[in-house]
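Trainee: What follows is a predicted protein model with its sequence.
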Amino acid sequence: MKLGKELKAFEDRLGHRFTTPELLVRAVTHASISSPTRDDNQRLEFLGDRVLGLAMAEAVLEHDPSATEGQLAPRFNALVRKETCADVAREIDLGAVLKIGRSEMMSGGRRKKALLGDAMEAVIAAVYHDAGFEVARALILRLWGQRIAQVEADARDAKTSLQEWAQARGMAPPVYTEIARKGPDHAPEFTVEARLENGAAVEATARSKRAAEQAAAKALFTRLSG
């Protein structure tokens, strides 16, 4: 089986040339367009989640040999969560090669967090089937990059810290409002405001809404507790 120009370009962005191209085609095929003769990526997604989990468990252990299980768990969760998988997918423009049904396409499926995150896990499984765990692990570590080194600093959820700060002072939880969204579908930027009922507010911009909320919460918490 020969891949089309778009999937070959995606292989370049991914950094892996498939010896069994059918695996990549299956990994980018959503259930909304599957048929008796066309497999979707759900089974690969199931496996890819486990491959990613093992690679990340090893990575966080190696990064901090002295960390306790209680410290490791939130770091691991931050690295394997659907939002992170979707962010990585956007960076390699996975959405551009997704094979999705018309209804999904009309509803913006190529930029949906769930579809992108699931497809990213399926691609990981496809690489695992194609070349084995060591190649899949190396690809994961390369694509996740600095996220692994930064996760320790980000492990303490900034939104939780800000909420606890507000509640300790008798205030309602912070309110997060999307102020703006710009950029192409495969690489959007979100600006979010974090605001407390006492009027204190901060805006932050990031590649995902969740990351923007976290950044705004962190900046506001830093300002108030500094």
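Mentor: It's in. Just so we're clear, the structure is a prediction, and the values are computed from it rather than from any experiment.
Trainee: Please make it C-alpha for all contacts and neighbour counts, starting now.
Mentor: Will do.
Trainee: The chain: helices as residue ranges?
Mentor: Under the criterion DSSP state H, helices of the chain are mapped to 5-14, 21-27, 42-63, 69-80, 82-91, 102-106, 113-131, 133-144, 146-154, 158-168, 209-225.
Trainee: To residue 189, which of those lies closest?
Mentor: Evaluated with CA to CA, the helices of the chain place helix 209-225 nearest to residue 189, the distance being 8.0 Å.
Trainee: coming back round to it: would you mind finding the most buried of the helices of the chain?
Mentor: Counting by mean count of other CA atoms under 10 Å, helix 113-131 has the highest mean neighbour count of the helices of the chain, with a mean of 24.
Trainee: who does that helix touch, helix- and strand-wise?
Mentor: Secondary-structure packing of helix 113-131 (3 or more CA pairs under 8 Å, 6 or more residues apart in numbering; DSSP states H and E): helix 21-27, helix 42-63, helix 82-91, helix 133-144.
Trainee: returning to what we had before: would TSV of the helices of the chain with distance to residue 33 be doable?
Mentor: Converted to TSV, the helices of the chain look like this (distance: least, CA to CA, whole Å):
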stretch	distance to residue 33
helix 5-14	17
helix 21-27	11
helix 42-63	12
helix 69-80	26
helix 82-91	20
helix 102-106	8
helix 113-131	13
helix 133-144	26
helix 146-154	33
helix 158-168	38
helix 209-225	28
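Trainee: Included below, for side-by-side comparison, is a second structure:
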Amino acid sequence: MLTEDTRAFLARLAGREPQDESLWLEALTHGSTGQPRNYERLEFLGDRVLGLAVAEWLHELGTGDEGKLSQRLNALVSRTTCAAVARAIDLGPHMLLGKQAREDGGQDSDNILGDVMEALLGASFVEQGFDATRDIVRRLWSDAVTGQTGKSKHPKSALQEWAAGNRRKMPEYSLVERSGPDHAARFTVAVSINGVGQAEATGSSKQEAETLAAEEFLRRFG
């Protein structure tokens, strides 16, 4: 059963009271609870709905060529941005986590927050359809779309261009360490360019760690 606080949270999110309680419970439930249904299927759906809603929005704004539009789309639907949106609406306290996942900081994990945010969009799509879900995306992603998210070059692309411009070999990324449980894993990645140096960074996913390592390399050697 949804708590009174969570029902109110979902009503604010969706613009109306949740109709199918089991659907929204599924969207909020992490696999660590041991429940037979968790957010994974709805996350799969919500990811696609979010991508279409943002792609339509960027096309409507009419700025940038295909490459720049793709760059912005990837940034706006990334796990980092989804997690930032989730934190902005205080999603964490409403997620259903197992005891160990909660103790391991799952309530503030980019991975879990981002996934559950997408699952909620999936639940909205199932219950209310695309138009209503697009309205949610436009409200919650407004700051990101009108701001700078995705407008600057991705650090990994910037590092590749730096290497080419300085007649160096392409950057090489290697996983240094993976730590923590699956639901709150931490990845440390090193990036190196032969004859220049190496930088390391840690993130909640391998992709995030690679991005942060590229940023650190450019800060140090760029």
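Mentor: Good, I have the coordinates. Computed from a predicted model, the values in this text were never measured in an experiment.
Trainee: so which of the helices of structure 1 gets nearest residue 181 of structure 1?
Mentor: Across those, residue 181 of structure 1 has its closest neighbour in helix 209-225 (9.1 Å, CA to CA).
Trainee: The closest one: how far from the chain's middle?
Mentor: Computed by CA atoms, centre = their mean, to the nearest Å, the chain-centroid distance of helix 209-225 of structure 1 equals 19 Å.
Trainee: Now do it: everything it contacts.
Mentor: Outside helix 209-225 of structure 1, the residues within contact range by CA atoms under 8 Å, 6 or more residues apart in numbering are 83, 157-159, 161-162, 165, 176, 178, 190-194, 200-206.
Trainee: One more: stretch 18-25 of structure 2?
Mentor: Residues outside stretch 18-25 of structure 2 that contact it (CA under 8 Å, 6+ apart): 1-2, 7, 10-11, 120, 123, 127.
Trainee: Tell me which residue of structure 2 lines up with residue 49 of structure 1.
Mentor: Alignment note (TM-score structural alignment): residue 49 of structure 1 maps to residue 47 of structure 2.
Trainee: Now its match: closest residue in space that isn't a chain neighbour?
Mentor: What sits nearest to residue 47 of structure 2 in space, not counting adjacent residues and going by CA to CA, 6 or more residues apart in numbering, is residue 118, at 5.5 Å.
Trainee: coming back round to it: format the helices and strands packed on helix 113-131 of structure 1 as JSON lines; extra columns: distance to residue 214 of structure 1.
Mentor: Shown next, in JSON lines, are those (distance: least, CA to CA, whole Å):
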{"stretch": "helix 21-27", "distance to residue 214 of structure 1": "31"}
{"stretch": "helix 42-63", "distance to residue 214 of structure 1": "21"}
{"stretch": "helix 82-91", "distance to residue 214 of structure 1": "12"}
{"stretch": "helix 133-144", "distance to residue 214 of structure 1": "19"}
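Trainee: Tell me which of those lies nearest to residue 99 of structure 1.
Mentor: Relative to residue 99 of structure 1, the nearest member of those by CA to CA is helix 21-27, separated by 8.5 Å.
Trainee: rewinding a little: residue 182 of structure 1 is nearest to which of the helices of structure 1?
Mentor: Nearest to residue 182 of structure 1 among those is helix 209-225 (11.7 Å), distances taken as CA to CA.
Trainee: Report the separation between the residue nearest the centre of structure 2 and residue 5 of structure 2.
Mentor: The centre of structure 2 sits closest to residue 79, judged by CA atoms, centre = their mean, with a distance of 1.1 Å. Here the criterion is CA to CA, to the nearest Å. By it, residue 79 of structure 2 lies 26 Å from residue 5 of structure 2.
Trainee: Ok, residue 210 of structure 2 next?
Mentor: Residue 210 of structure 2 is 38 Å from residue 5 of structure 2, by CA to CA.
Trainee: per the alignment, residue 63 of structure 1 corresponds to what in structure 2?
Mentor: Correspondence of residue 63 of structure 1 to structure 2, assessed by TM-score structural alignment: residue 61.
Trainee: again, but for residue 119 of structure 1
Mentor: Aligning on TM-score structural alignment places residue 119 of structure 1 opposite residue 116 in structure 2.
Trainee: before we move on, what about residue 132 of structure 1?
Mentor: So, by TM-score structural alignment, residue 132 of structure 1 is matched to residue 129.
Trainee: Contacts only, for residue 94 of structure 1.
Mentor: So, once contact is read as CA under 8 Å, 6+ apart, residue 94 of structure 1 ends up touching 10, 116, 119-120, 186.
Trainee: Please say which position in structure 2 it maps to.
Mentor: Aligning on TM-score structural alignment places residue 94 of structure 1 opposite residue 91 in structure 2.
Trainee: I'd like the distance between its match and residue 191 of structure 2.
Mentor: Per CA to CA, residue 91 of structure 2 is found 34 Å from residue 191 of structure 2.
Trainee: same check, this time on residue 130 of structure 2
Mentor: Distance, residue 130 of structure 2 to residue 191 of structure 2, by CA to CA: 41 Å.
Trainee: hang on, the earlier thing: give the contact list for the match of residue 63 of structure 1.
Mentor: By CA under 8 Å, 6+ apart, residue 61 of structure 2 lies in contact with nothing.
Trainee: Mind doing that once more with 10 Å?
Mentor: Applying CA atoms under 10 Å, 6 or more residues apart in numbering, we find residue 61 of structure 2 in contact with 55, 145.
Trainee: What of the one 10 residues further on?
Mentor: Contact criterion CA under 10 Å, 6+ apart gives 64-65, 149-154 as the residues in contact with residue 71 of structure 2.
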